[in-house]
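Peer 1: take a look and give me a structure for this.
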Amino acid sequence: MSAASSGSSTPQGRRARRAERQGRRDRDLILGVPARFMRPRLVLLAASAALAAFGLLMVYSSSSVKALTGMGDSLYYIKRQALFALVGFVAAALVVKVGYRTLSGALLKPLWILTLALLLLIWVPGLGSNALGASRWVELGPVTLQPSEFAKITVILTAAQLFEERFGTGRLDGREFVKLLGAGVGLPVLLILAQPDKGSSLVIVTSLLVMAYLAGASGRLVMGLLALGIVGFFGLSLVQSYSRARILTLLDPWKYADTTGFQLIRGFYAFGSGGLTGVGIGMSRQKYGYLPMAYNDFIFAVVGEECGLVGTLGVIAGFVAIAWAGLRIARHAPDMAGQLISLGCTSLLVIQMLLNVSGVIGVFPLSGKPIPFLSYGGSSIMSSAMLVGLMLSVSKESRLSLTEYDERRQGLRVVGKTEDDLAPVEHVGQATPRSRREQAVDGPQLRLVDRRAPRAATPREPGALPGRRRIDLGPSASDRLRRDDAGPRVRGGRNDGRRS
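Peer 2: As a prediction, the model looks like this:
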């Protein structure tokens, strides 16, 4: 085996190859930005825009009949949804401009107070709006907002900041962390649960548990809290009559086909009619008054009917792309807060989609939560767009991670003959400040010191010299010298092709 091949199989050789591959990836640019940063951004933007555009199409298809018969304008719902989508993406651009550091830092307290005020306005007479047995909306002139959708953003920002100060920097001890978490996160969640809105509470709490685990919390603690939350969720559902009816309907929807199971069964009919490729856009039959909330909670059933299995898998693929982009953005985030914000936003979008889809296909009780970007609802699409904006703001601050050689280089310092005689040069390979360049110590008095933790001593063979591993080049130095008869051959020469 040659020396090159044997050297490439060593740990040093493998690290060198990884560093070389990483260097090539870092040199790949998309629009002047390293590809590993720009690619997740483009995927996130493309997936979000595609889902929003497809959502507008499906909202129009599923709501046109009701809009025409109820409002006299078949475009009533699509025009409102398009306006809300435009406002949402403008708000997302503003979030990117402001940056997640400012939102989770200087603006966090005002945002938290505003969120709490909106959640409390639900119970103010004349402002709060009650529908389907729940008080979840606030009427502000011609606009009706659902505060719980925007509260999700504030809760994610607050939790990310607290998790970083507890598990990252260590500025918070356990007791203070629990107090701040209960006030900053627990209070908004309790107000949402009191509306009652168990669906939003379930989505938020599950996302918080994902963030806590990835921040460094004990896995047993997280699993215990998850089990406790599931038990509490079903306990509250059994106590409340309408939630208990949803659980019973899930177990046997055909038994309640004329009451609570009517909507779920009509959704089954829609999926069954769609088959593989669907009956065609705009050709749904269930939207003609048979399927309640066809453009909102049950829009996924209309997608299954008009676009078939292919369309439903395409929607899920869009959220898989968002999840991939969110994880990649979190991987390259500059700090723990950025990582947790990206992961929290991703969890909110994906978990809410799964909650809606699992309810529509009959494997989980109906929650009343819309599909992000797809279902009709101004608050839903605006908050979803702002979550994407938060993820993009984290990606905007991404930076290249240090390689092993960068860390070793920064671990070196220039000192004098003694440890106390420190030269003003900070790091090897970094520019010396102009104001201190004239103070550099002369070369003969300098030496390099590795400031990293000392490595464990490795035994070496007897007689081996310290330093790098010696490579056997074969003969001795004298034998490797060119002999008189070892010169280059010349074709057609007279003396057997040898140089005289």
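
Peer 1: switch to C-alpha atoms for all contacts and neighbour counts from now on
Peer 2: OK.

Peer 1: all strands for the stretch 201-350 of the chain, in order.
Peer 2: Assigned by DSSP state E, counting those that start in this stretch, the stretch 201-350 of the chain shows no strands.

Peer 1: now do the chain
Peer 2: Secondary structure of the chain by DSSP state E: the strands cover 29-30, 33-34, 128-131, 134-140, 143-145, 412-415, 447-450.

Peer 1: please identify the most buried of those.
Peer 2: Highest mean neighbour count among those (mean count of other CA atoms under 10 Å): strand 412-415, with a mean of 20.

Peer 1: chain center to that strand, what's the gap?
Peer 2: Going by CA atoms, centre = their mean, to the nearest Å, the spacing between the C-alpha centre of strand 412-415 and its chain's C-alpha centre is 40 Å.

Peer 1: list the buried residues of stretch 54-61.
Peer 2: Neighbour counts over stretch 54-61 (16 or more other CA atoms under 10 Å) mark F54, G55, L56, M58, V59, Y60, S61 as buried.

Peer 1: to compare with the earlier structure, here is another sequence to fold:
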Amino acid sequence: MSPIELRPVRSGADDDAPEHRERLLRRMWRVLEGRRALDLSVLLISGCTALLTVLGLVMVLSSSSVEAIGTGGGSYALFLRQTAWAVAGVAALLVFSRLPVRVLKAMAWPAFGVAVILLALVAFSPLGVTVGGNRNWLGIGGFRMQPSEAAKLALALWAAAVLERKHRLVTQVRHALIPVLPGGLLLLGLVMAGSDLGTAIILAIVLATVLYVAGTHWGVFLTFLALSVLGILALTLLAPHRMVRVQAWMGDCSDATDPCFQPAHGMYALASGGWWGAGLGQSRQKWSYIPEAENDFIFTILGEELGLVGTLVVLLAYLGLAIGIYRVAAGTTSTFIRLSTWGILAWLVGQAAVNIAMVSGIIPVVGVPLPFISYGGSALTLSLSAVGIVLAFARHERRRAVQPDARPQADEPDTDPLPVIPTPALQEPR
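Peer 2: Below you'll find the predicted structure:
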């Protein structure tokens, strides 16, 4: 007698499981891609921006109090300044979020021209101010600003406006090359004239992202990447103070005068935070171990006081901001909106990634602030203004979604979507 073979009975629900999973995946991708209402995008962008800004004010107060007392300005001096800039930035956000797309597009060329003039004044006029070895400040009387922060936003808008006019010709080398590449290299050159390598890297990331998303000729894209990499390597090798940073990144600290003293103590701060941190205001490394802890290395103070949980909250906030901005870019048929949004996304999230990698010891110190969190009025105001522009784009797309039969305005052509960002091909179940 042969043994009885027992086989499991398959239910109809098991047969439908792959189809249910495919439907769920398709719905999740549509939510991420922005195919549904853009209210989620606005909520993500606004909520994550507010969280990062408030957290930044708290950490500026905590990290700057010691040095502020030492300079005789009072423990709240830098915090009050940053709060004033935050109020100005929120006002700018609200103003930009209400502007029509045609106005934002019309601002692209003037903004680029103003950025070039201001950067030239910083590099070649007595108005330029050198701080920390970088000549990237413009001083007029008692007022100082960083034109390089405005250049990031101007580059994103200007490159998008130019490439939109050539969106059917960007695969040709001549049209993809002029004037975007010379204009971008002009901004990079003016920034590097002030020895600000960190800002130059961020500008290169913004321009490379816009060129890629626009689907420019691969030769132009690779040429720009090669020129950027070679330029960064040359400027690093030819500058003794940058080579010192690279050597410090690869070596060990022996005394308090070593150039790796600041990043080493930044690592100590992150390591000593543990899971939950030492508590707000309880950092030890901010007591002159990390110079100007409220600036580029503020993430290390945050990790020491709020622990791994606090750093993960910040990372999730940047991830939520990236998803919200991506949804706006993916849900539009306007080339200008798509390219501008991708440029702003590359700026804010790319700069955050560079800063966190820098203070974590993954890359050498390049000197870029953490968006929304580091101390700095120019950076905070321009970052909030960029968020306002993205919200204006989201409002524009939501209005078009409510009125799908509305004809596009003459200066806002309903262009074909760009096919350069691949998405998974999810087919309807048969």
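
Peer 1: columns distance to W254 of the first structure on top of the strands of the first structure, output as TSV?
Peer 2: Shown next, in TSV, are those (distance: least, CA to CA, whole Å):
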stretch	distance to W254 of the first structure
strand 29-30	54
strand 33-34	55
strand 128-131	26
strand 134-140	26
strand 143-145	35
strand 412-415	73
strand 447-450	74
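
Peer 1: so which of those strands gets nearest E306 of the first structure?
Peer 2: For those, distance to E306 of the first structure was read as CA to CA. The smallest value, 29.1 Å, belongs to strand 128-131.

Peer 1: give me the range in the second structure that that closest one lines up against.
Peer 2: Here strand 128-131 of the first structure aligns to the second structure at residues 128-131, judged by TM-score structural alignment.

Peer 1: that stretch vs the first structure, average offset?
Peer 2: Once fitted to the first structure, stretch 128-131 of the second structure is off its aligned match by 1.2 Å on average (mean CA distance after the TM-score superposition for the first structure).

Peer 1: right, and H217 of the second structure touches R168 too?
Peer 2: No - using CA atoms under 8 Å as the test, H217 of the second structure is too far from R168 to be in contact (11.4 Å).

Peer 1: if we can go back for a sec, which residues touch the match of strand 128-131 of the first structure?
Peer 2: Stretch 128-131 of the second structure is touched from outside by L121, V122, R135, N136, W137, L138, G139, with contacts defined as CA atoms under 8 Å, 6 or more residues apart in numbering.

Peer 1: coming back round to it: compare the strands of the first structure and report which one is nearest to L111 of the first structure.
Peer 2: Comparing these by CA to CA, strand 143-145 comes nearest, at 16.1 Å.

Peer 1: helices or strands next to the closest one in the packing?
Peer 2: Using 3 or more CA pairs under 8 Å, 6 or more residues apart in numbering; DSSP states H and E, the elements in contact with strand 143-145 of the first structure are strand 134-140.

Peer 1: run through the neighbouring helices and strands of the strand it packs on.
Peer 2: Secondary elements touching strand 134-140 of the first structure (3+ CA pairs under 8 Å, 6+ apart): strand 128-131, strand 143-145, helix 147-163.

Peer 1: quick one: which of those is nearest P253 of the first structure?
Peer 2: strand 128-131 (23.6 Å).

Peer 1: go ahead and measure how far that closest one is from the middle of the chain.
Peer 2: Put simply, strand 128-131 of the first structure sits 33 Å off its chain's centre (CA atoms, centre = their mean).

Peer 1: nearest residue to the middle of the first structure?
Peer 2: Central residue of the first structure (CA atoms, centre = their mean): G326, 2.6 Å from the mean position.
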